[in-house]
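A.B. asks: Please find the sequence and the predicted model below.
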Amino acid sequence: MDIKIIELNEIIEVCENLVQKIRLYGEAQTGDELYERYKLLVKEFYKKYNLSHTTSNQMASVLKTINDYHWEGRTYTVNILEANIILKAVICLKELLFPGLFEKIFISHREKDKDQIAALMELLYAIGIPRPSQGEDGCIFCSSHPDAYIENGRMIDDEILKQFHSKQNVFFILWYTDNYFESQACLNEMGAVWAMKKTYQEILMPGFDRNKIGGLLPKEKIDFKANDKFRLNTFKSQIEQMFNLQPLKQNTWEIARDAFINKIDKLAINKQS
């Protein structure tokens, strides 16, 4: 992931914590630790990437807002309205610097289909989505896979809701099987994708009847079967573009793709037998 995104996400997290602190305890006062941390990070980011020389009117407007709420050398307070303005401005800065760039994948699926999803995750890793590091959240949210397990004691509904309201740009993969459409939780996720206008891709397990697809999502949007090698080629290119990944060598990709198709076909046959 681009280092600028990591740095901007750190600034956004500080701003979110500042908003939460003010909401709980009232205005931030002179010398507030979070606000001072925000100022330091923004100052370093400006200096490092020379943002003051932008020629974009939108960018200039966002930077002016950030500058207007950057107080130095005097007594100040930060109220909830001001903190939210700061947070919104930093999020806008990120969107302007990285238009259309995605940072996370949410796989909506039924836990009964976890073997299929494990194969999908290996394919995504092969394309270039990074595996999670020790002690860090990965780029893929998938409640049934060990790489993305929700920590003990946490509420799964709360963790899923966080993904839908994340300040990160999340790409949703809807993995359709008969099991999927028998689950109210899965249908709720599908409905949330539609209601919140999320970017998504529908993938159908071989043997699943497309006519069974219900819900509110547009029926005209292109979906594909998981063993369609030509659609998988397009899917790979889309993921590389959306996540700013180095294109995978063709031979390496074909080996990973064909291994995925073989695994999926075997799982489909086993399900039918």
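C.D. replies: Alright, I've got the coordinates. Numbering: from 1, shown residues only.

A.B. asks: Only C-alpha atoms from now on, for both contacts and neighbour counts.
C.D. replies: Will do.

A.B. asks: quick one: buried residues of stretch 214-229?
C.D. replies: For stretch 214-229, burial by neighbour count (16 or more other C-alpha atoms under 10 Å) applies to 217, 223-227, 229.

A.B. asks: and that stretch, how far out from the chain's middle?
C.D. replies: Offset of stretch 214-229 from its chain centre (C-alpha atoms, centre = their mean, to the nearest Å): 20 Å.

A.B. asks: Run through who's touching it.
C.D. replies: 181, 187, 190-191, 194, 201-206, 231-232, 257-258, 260-261, 264-265 (C-alpha atoms under 8 Å, 6 or more residues apart in numbering).

A.B. asks: which ones are touching residue 155?
C.D. replies: Contacts of residue 155 (C-alpha under 8 Å, 6+ apart): none.

A.B. asks: Quick check: nearest residue in space to residue 247, chain neighbours excluded?
C.D. replies: residue 240 (6.3 Å; C-alpha to C-alpha, 6 or more residues apart in numbering).

A.B. asks: so that neighbour sits right up against residue 234, yeah?
C.D. replies: No. Checked against C-alpha atoms under 8 Å, the pair residue 240 and residue 234 is beyond contact range at 10.0 Å.

A.B. asks: also this one, for the comparison:
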Amino acid sequence: MKNKPHKLFISHSSKDAEYMKAFVDLLVAIGVHKNQITCTSVPQCNIPVGCNIYDWLAKQFQTSDLHVVYAFSDNYYSSVATLNEMGAAWVMRCKWTGLLLPGFTFNKLAGCIDKNQICIKLDDPDIITLKQRLRQFRDDIIKEFGLESIDEDEWEEKRDDFLDKIKIIAQQKNVKTTPSNPVNGSNNTKGKTRFDAPVAQRQEIDLLKDYTPFSKVKPIISCGDEKVAKIKTFADCFDMDVDISNVTKRGMGEFAMALMKYIPCDNWTGFFDAGYAIEFDAFASGAIKKVQLEIKNDTGVKIIDEENDVRIGGGHFKYRFRDKVRNREALEKISEVCFTVFFAESYIDGEKGRLSIRNLKVTPAYE
């Protein structure tokens, strides 16, 4: 089956056209061709003359691997057209990135999008977080579109030029930027958590050593057959043996999961505030190729959902909370940490395998 071409669709209000022209310039600097970008405010990226935009969009959803960029603003939510675009993209389950234009705040996000997904606030006063999120977006686009890496000096110049343009446009529009607290979108009023003392001293926390004295890591199998997955829990690690030889139904809807369940929920907001990351070593033998890290809140929403390739000796994986969640409130009620092997060929391409997790910790990402 031939791979669909990668394309970007920028969903925005025509009243925010100047911002989008600057954003398209940044995409081109990264290496995306204008014929891979659809943005109705940029002539070279517009839809063909005479096309009905909704018919054209429907065709793009079907024929392209479409990545939607939402440019959220008050103008966006006042436009029926853009809200229809959001609904169409949601129905087609498109990958998406959110930009919060100057003056627009996280608490105004609405509609069918996942409000826990990270967005980029273009007037964020926390410049370190803003630059890191733009870098992550750049890296994701380079990987997704198969582009060559941009020179770091050139990237910093183009990124800073983009941010300067955004600031100037906001000033010209007399947009009053809404100051956030030092952490993007967060409320800096901190409640006490059991991790406050070690975090204040910039200490790492071994999550397995913290968890295993009171609970074992438990296997959860979607088909209900206990023979499919067995877990051995140690003080600072665990192994999960998976055997799907008798499983008939396979695919991304079926899985074996190693579950760490927190009762009551754990408050991880301090990790966000202090710039911490979650990291671990994962190794696999046999047929297992990948494992999914899933961190969920008390309603079952996945706060972090990351695929990890554990073939050929496994690897060390690290995810900084500020890069993966929108604000500290998302980490206020952590209920589950899961390591999931789906019964799809991309995750397990045979019958049996062993997954080993070591050194599961939260650590200071930088000083």
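C.D. replies: Yes, it's here. What you see is a predicted model; the values in this text were computed from it and never measured.

A.B. asks: Send over the TM-score of the superposed chains.
C.D. replies: Overlay of the two chains. TM-score (TM-score structural alignment, normalised by the length of structure 1): 0.59; 169 aligned residues with a C-alpha RMSD of 1.6 Å.

A.B. asks: Kindly supply the ChimeraX command isolating those of the contacts of stretch 214-229 of structure 1 that are buried.
C.D. replies: The buried residues among the contacts of stretch 214-229 of structure 1 can be selected in ChimeraX (16+ other C-alpha under 10 Å) with this line:
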select :181,187,190,194,201,202,203,204,205,206,232,257,260,261,264,265
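
A.B. asks: Which stretches in the stretch 251-367 of structure 2 count as helices?
C.D. replies: 269-273, 321-324 (DSSP state H, counting those that start in this stretch).

A.B. asks: In structure 1, which residues correspond to the first one?
C.D. replies: Counterpart in structure 1 of helix 269-273 of structure 2, with TM-score structural alignment as the criterion, is absent.

A.B. asks: What residue in structure 2 is paired with residue 144 of structure 1?
C.D. replies: Residue 144 of structure 1 maps onto residue 41 in structure 2, by TM-score structural alignment.

A.B. asks: In contact with its match, which residues are there?
C.D. replies: Residue 41 of structure 2 neighbours (C-alpha under 8 Å, 6+ apart): 14, 17-18, 20-21.

A.B. asks: ok, back up a step: relative to residue 211 of structure 1, which of the buried residues of stretch 214-229 of structure 1 is nearest.
C.D. replies: residue 223 (12.2 Å; C-alpha to C-alpha).

A.B. asks: Would you mind measuring from the residue mapped onto that closest one from structure 2 to residue 70 of structure 2?
C.D. replies: By TM-score structural alignment, residue 223 of structure 1 lines up with residue 119 in structure 2. Distance from residue 119 of structure 2 to residue 70 of structure 2, counting by C-alpha to C-alpha, to the nearest Å: 9 Å.

A.B. asks: Any chance you could list residues touching both of the two?
C.D. replies: In contact with both residue 119 of structure 2 and residue 70: 97-99, using C-alpha under 8 Å, 6+ apart.

A.B. asks: What helix or strand is residue 82 of structure 2 located in?
C.D. replies: helix 80-91 (DSSP states H and E).

A.B. asks: what stretch of structure 1 lies opposite that helix in the alignment?
C.D. replies: By TM-score structural alignment, helix 80-91 of structure 2 lines up with residues 184-195 in structure 1.

A.B. asks: Which residues does the matching stretch contact?
C.D. replies: 108-110, 164, 172, 174, 180-181, 199-200, 215-217.

A.B. asks: coming back round to it: show me what the helix or strand just after the helix holding residue 82 of structure 2 is packed up against.
C.D. replies: The helix or strand immediately downstream of helix 80-91 of structure 2 is strand 95-100, counting by DSSP H and E. Judged by 3 or more C-alpha pairs under 8 Å, 6 or more residues apart in numbering; DSSP states H and E, the packing partners of strand 95-100 of structure 2 are strand 65-72, strand 119-121.

A.B. asks: With distance to residue 303 of structure 2 added, can I get those in TSV?
C.D. replies: As requested, these are arranged in TSV below (distance: least, C-alpha to C-alpha, whole Å):
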stretch	distance to residue 303 of structure 2
strand 65-72	20
strand 119-121	13
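
A.B. asks: Pick the most buried one from those strands.
C.D. replies: Burial of those is given as mean neighbour count (mean count of other C-alpha atoms under 10 Å); strand 119-121 ranks first at a mean of 26.

A.B. asks: average offset between that one and structure 1?
C.D. replies: Mean deviation of strand 119-121 of structure 2 from its aligned counterpart in structure 1 after superposition (mean C-alpha distance after the TM-score superposition for structure 1): 1.1 Å.

A.B. asks: Report the angle between the helix or strand following that strand and strand 65-72.
C.D. replies: Sequence-wise, the next helix or strand downstream of strand 119-121 of structure 2 (DSSP H and E) is helix 127-145. Per axes from the mean of the first three to the mean of the last three C-alpha atoms, to 10 degrees, the angle that helix 127-145 of structure 2 makes with strand 65-72 is 160 degrees.

A.B. asks: follow-up on the earlier one: more neighbours: residue 240 and residue 234 of structure 1, which one.
C.D. replies: Just comparing residue 240 of structure 1 and residue 234: by other C-alpha atoms under 10 Å the higher neighbour count belongs to residue 240, 18 against 11.

A.B. asks: can you pull the contacts of residue 70 of structure 2?
C.D. replies: Here residue 70 of structure 2 is in contact with 10-12, 86, 96-99 (C-alpha under 8 Å, 6+ apart).
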